[in-house]
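*Asks:* Here you go, sequence then predicted model.
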Amino acid sequence: MSHALADKRPSTLRGASLPKWSPWAIAAGSIVLAVAIGLIGGLSSKVQWGLIAAILFVVGTYGIASKVEGRRQAKDRIATSFVWVAFLLAVVPLVSLIWVTVSRGVKVLNVFFLTHSMGVVADSEPGGGIYHAIIGSLEQVGLATVIGAPIGILTAIYLVEYGRGKLAKAVTFFVDVMTGIPSIVAGLFILSLMLIFKMQPFGFAGSLALAILMMPVVVRSTEEMLKLVPNELREASLALGVPKWRTILKVVLPTSIGGITTGVMLAIARIAGETAPVLLLVFGNPFINNDPFEGAQASLPLFIFQQYQQSAGASAAYDRAWAASLTLIAFVMILNLVARGIARWKAPKTGR
């Protein structure tokens, strides 16, 4: 009987705990205190208010949790608080960037802006569009992808499936070095070749520099995706007498095609916003040039740079720069959506 009564008693192993709404209450109190401190201290920057609120939130969470739940649980809560603060520090600038770009870019962004070039429109005059820059970016990034993506994927396949010894280590070392190469260095390399052969600026030269920047990103992302493929799949295919090259083509690549596609798209997004190589090698052109192998050509990053450079005394150029920036962001977002669609479409189907 005494044992039955003891089983019905509440367990004393677990102490008091804060309610689920306590983090929100602590966050609200931290924001109020941060605003008060900012107003009293004469701090005009809202960034400073936010940092003060973050510090108060972490300190307040630890202090209240240690009093109610004990120091051990307080340490867990303060770790969670740091995670939320880091998340907000990453999200707030991103949301702010998108908000500013959208609010300023929609002023002149319309069908006319997307389907016309600058032509004879001066930078200080309203009107004109970015059709010539869109064509240039699509051609330059497309050619860079055609060059850089296959080379990067084949290099990753060699490193994961065949690479052994000093050659593989050397390739890995140079890929790591190329990952950190500034874009201006790739542009200068292609420019030196152009000067040797006495060539004039043209779009394909920019594509070569962009391909150099793209290849190490593709190699690294593809290499990691190939390493995630279970060795059991390779061994099962080889045990059936399938050659290694066919195993890679029919088993390894289809299994990792989603991650490889995502990595390629991320590499495209990486080079789509590069300005320095295009400025050195392509020079820009206010008119439409559909031939990337002859003559100067425009691109979206270069157009943004040139318009902002001319925006000191011209609000029209300033508005065009923001509208082109919004278009470039939309272009990168579309690439990511396409990558997700291809990854889902090509993902291995598992039967129920």
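*Replies:* Happy to help now that I have it. Since the model is a prediction, treat every value here as computed from it, not as a measurement.
*Asks:* contacts, neighbours, all on C-alpha from now
*Replies:* OK.
*Asks:* how many neighbours does Ala86 have?
*Replies:* 12 (other C-alpha atoms under 10 Å).
*Asks:* ditto for Leu167
*Replies:* 11.
*Asks:* same check, this time on the one 4 residues further on
*Replies:* Around Val171 there are 16 other residues, counting by other C-alpha under 10 Å.
*Asks:* I'd like the distance between it and Ile248.
*Replies:* Distance, Val171 to Ile248, using C-alpha to C-alpha, to the nearest Å: 20 Å.
*Asks:* Centre of the chain to the strand or helix carrying Val338, how far?
*Replies:* Element membership of Val338 [criterion: DSSP states H and E] is helix 315-346. Remark: helix 315-346 is offset 12 Å from the chain centroid, using C-alpha atoms, centre = their mean, to the nearest Å.
*Asks:* Just list what that helix packs against, helices and strands only.
*Replies:* Applying 3 or more C-alpha pairs under 8 Å, 6 or more residues apart in numbering; DSSP states H and E, one finds that helix 315-346 contacts helix 71-105, helix 253-272, helix 300-309.
*Asks:* Helix 71-105 and that one, what's the angle between them?
*Replies:* Here helix 315-346 runs at an angle of 120 degrees relative to helix 71-105 (axes from the mean of the first three to the mean of the last three C-alpha atoms, to 10 degrees).
*Asks:* Please point out which parts of helix 315-346 sit buried.
*Replies:* Within helix 315-346, the residues scored as buried using 16 or more other C-alpha atoms under 10 Å are 315-329, 331-332, 335-336, 339-340, 343.
*Asks:* here's the one I want to compare it with:
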Amino acid sequence: MSQAAIKPQINRVYRKRLLVHRFGIALSVLAMTIGLAFLMWILWTLLLKGIVGIEGLGLTLFTVDTPAPGSAGGLRNAIVGSLMMVGLSTLISTPIGILAGIYLAEYGETNKFAQLTRFVTDIMLSAPSIVIGLFVYALYVAKVSHFSGYAGSIALTIIAVPVVVRTTDNMLRLVPNSLLEAAFALGAPRWKVATLVRLRAVKAGVITGALLALARIAGETAPLLFTALNNQFFSLNMNAPMANLPVVINQFAMSPYDDWRDLAWAGALIVTFSVLLLNILSRTVFSQKTPK
């Protein structure tokens, strides 16, 4: 077949592929636009209603506890309770997750136990949070016969640990082998290479993983319904039911009282902006800088 006869066929194939390519790009842009439109709609509604709730309450929102229906109040006890439980779970999950990530990166290639740990971690990352709440309820709350802030922290810790483990494992695998071989050539033991060389090289990414885990558990509601429950009063006793923002938002948003719904919108705005600030912090201040 001559080149003059082949060229039209090539052009037809090219035009067909170009048409399919443009059609796929158009569908992708359309899907992205629809998703962004709904997201902006949600954020705009939250911003409008949340600001109204915050403006109407002012500093009362942060200095007064949750009220009875029809009376003025704030979210002090819920904010403090959330900070205590999330803070405790972060203090527990971060070192456990980092150490487990180091173990997987160092021994995960050939060790069967490490491979099983990585598999279980991947499953836990996608496990519904309500299942974790029921698990902690059955093993802890049902045994001690009362809800508590400690139970809530345990549930949040179980959710946060897999995030830290997977992030640490993935970041440590990015370290070049030449850097590790140079450290071994200087006579450094393996534990020093893992902690002082390999971990230090990706510390920004590990810190980012810890912040992302913190953002992941900050707005969890389902596990806290089965563990910490709620408390109308201000309390620092973590061995008793403890107020927290997600459960208060869930309770107040479904109530028929306008003042409670205003508090729910204000609390939702606080949680959203807290998570947003954590994500911005993890992507800017602690982002891994690439040398020029």
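*Replies:* Ah, there it is. No experiment lies behind these values; they were computed from the predicted model shown.
*Asks:* tell me the contacts of the aligned partner of Ala215 of structure 2 in structure 1?
*Replies:* When structure 1 is aligned by TM-score structural alignment, Ala215 of structure 2 is paired with Ala269. Listed by C-alpha atoms under 8 Å, 6 or more residues apart in numbering, the contact partners of Ala269 of structure 1 are Val332, Leu335.
*Asks:* tell me the SS of Ala240 of structure 2?
*Replies:* Classification of Ala240 of structure 2 using DSSP: H, G, I helix; E, B strand; the rest coil returns coil.
*Asks:* Contacts only, for the residue nearest the centre of structure 2.
*Replies:* Centre of structure 2 computed as the mean C-alpha position; nearest residue by C-alpha atoms, centre = their mean is Arg216, 1.7 Å away. Contacts for Arg216 of structure 2 (C-alpha under 8 Å, 6+ apart) come out as Ala160.
*Asks:* how near is Ser103 of structure 1 to Ser192 of structure 1?
*Replies:* In this view, Ser103 of structure 1 and Ser192 of structure 1 are 41 Å apart by C-alpha to C-alpha.
*Asks:* now do Val106 of structure 1
*Replies:* Going from Val106 of structure 1 to Ser192 of structure 1 by C-alpha to C-alpha gives 40 Å.
*Asks:* Who has more neighbours out of those two?
*Replies:* Neighbours around Val106 of structure 1 and Ser192, counted as other C-alpha under 10 Å, are more numerous at Val106. The numbers are 16 against 11.
*Asks:* quick one: what's aligned to the more buried one in structure 2?
*Replies:* Under the alignment (TM-score structural alignment), Val106 of structure 1 maps onto Ile51 of structure 2.
*Asks:* now do Leu337 of structure 1
*Replies:* Residue correspondence to structure 2 (TM-score structural alignment): Leu337 of structure 1 is matched to Ile280.
*Asks:* Distance-wise, check that match relative to Phe286 of structure 2.
*Replies:* 9 Å.
*Asks:* Gly259 of structure 1 -> structure 2?
*Replies:* By TM-score structural alignment, Gly259 of structure 1 lines up with Gly205.
*Asks:* Likewise for Met215 of structure 1?
*Replies:* So Met215 of structure 1 corresponds to Val161, using TM-score structural alignment.
*Asks:* so which strand or helix has the spatially closest residue to Gly263 of structure 1 that is not a sequence neighbour?
*Replies:* Nearest residue to Gly263 of structure 1, sequence neighbours excluded (C-alpha to C-alpha, 6 or more residues apart in numbering): Ser221, at 5.3 Å. Using DSSP H and E, Ser221 of structure 1 falls within helix 203-227.
*Asks:* ditto for Glu106 of structure 2
*Replies:* Glu106 of structure 2 belongs to helix 76-107 when assigned by DSSP H and E.
*Asks:* Structure 1: matching residues for that helix?
*Replies:* Helix 76-107 of structure 2 maps onto residues 131-162 of structure 1, going by TM-score structural alignment.
*Asks:* buried stuff in the matching stretch?
*Replies:* Along stretch 131-162 of structure 1, these residues count as buried under the neighbour rule (16+ other C-alpha under 10 Å): 131-137, 139-145, 147-149, 151-153, 155-157, 159-161.
*Asks:* Pull out the buried positions in stretch 51-68 of structure 2.
*Replies:* So for stretch 51-68 of structure 2, counting by 16+ other C-alpha under 10 Å, buried means Ile51, Gly53, Ile54, Leu57, Thr60, Leu61, Phe62, Val64, Asp65, Thr66, Pro67.
*Asks:* Just the ones of the residues you listed in helices?
*Replies:* Counting by DSSP state H, the buried residues of stretch 51-68 of structure 2 place Ile51, Gly53, Ile54, Leu57, Thr60, Leu61, Phe62 in helices.
*Asks:* My guess is the fifth one contacts Gly73. True?
*Replies:* Yep, that's Thr60 of structure 2 we're talking about. Yes - look at Thr60 of structure 2 against Gly73 with C-alpha atoms under 8 Å: they come within range, at 6.6 Å.
*Asks:* To which residue of structure 2 is Val171 of structure 1 aligned?
*Replies:* Residue pairing (TM-score structural alignment): Val171 of structure 1 is matched to Thr117 of structure 2.
*Asks:* can you pull the contacts of that match?
*Replies:* If you count contacts by C-alpha under 8 Å, 6+ apart, Thr117 of structure 2 has them with Leu104.
*Asks:* got the angle between the helix or strand where it lies and helix 76-107?
*Replies:* Using DSSP H and E, Thr117 of structure 2 sits in helix 112-125. Interaxial angle, helix 112-125 of structure 2 versus helix 76-107 (the same axes, to 10 degrees): 150 degrees.
*Asks:* what's the angle between helix 112-125 of structure 2 and helix 149-172?
*Replies:* Using the same axes, to 10 degrees, helix 112-125 of structure 2 lies at 120 degrees relative to helix 149-172.
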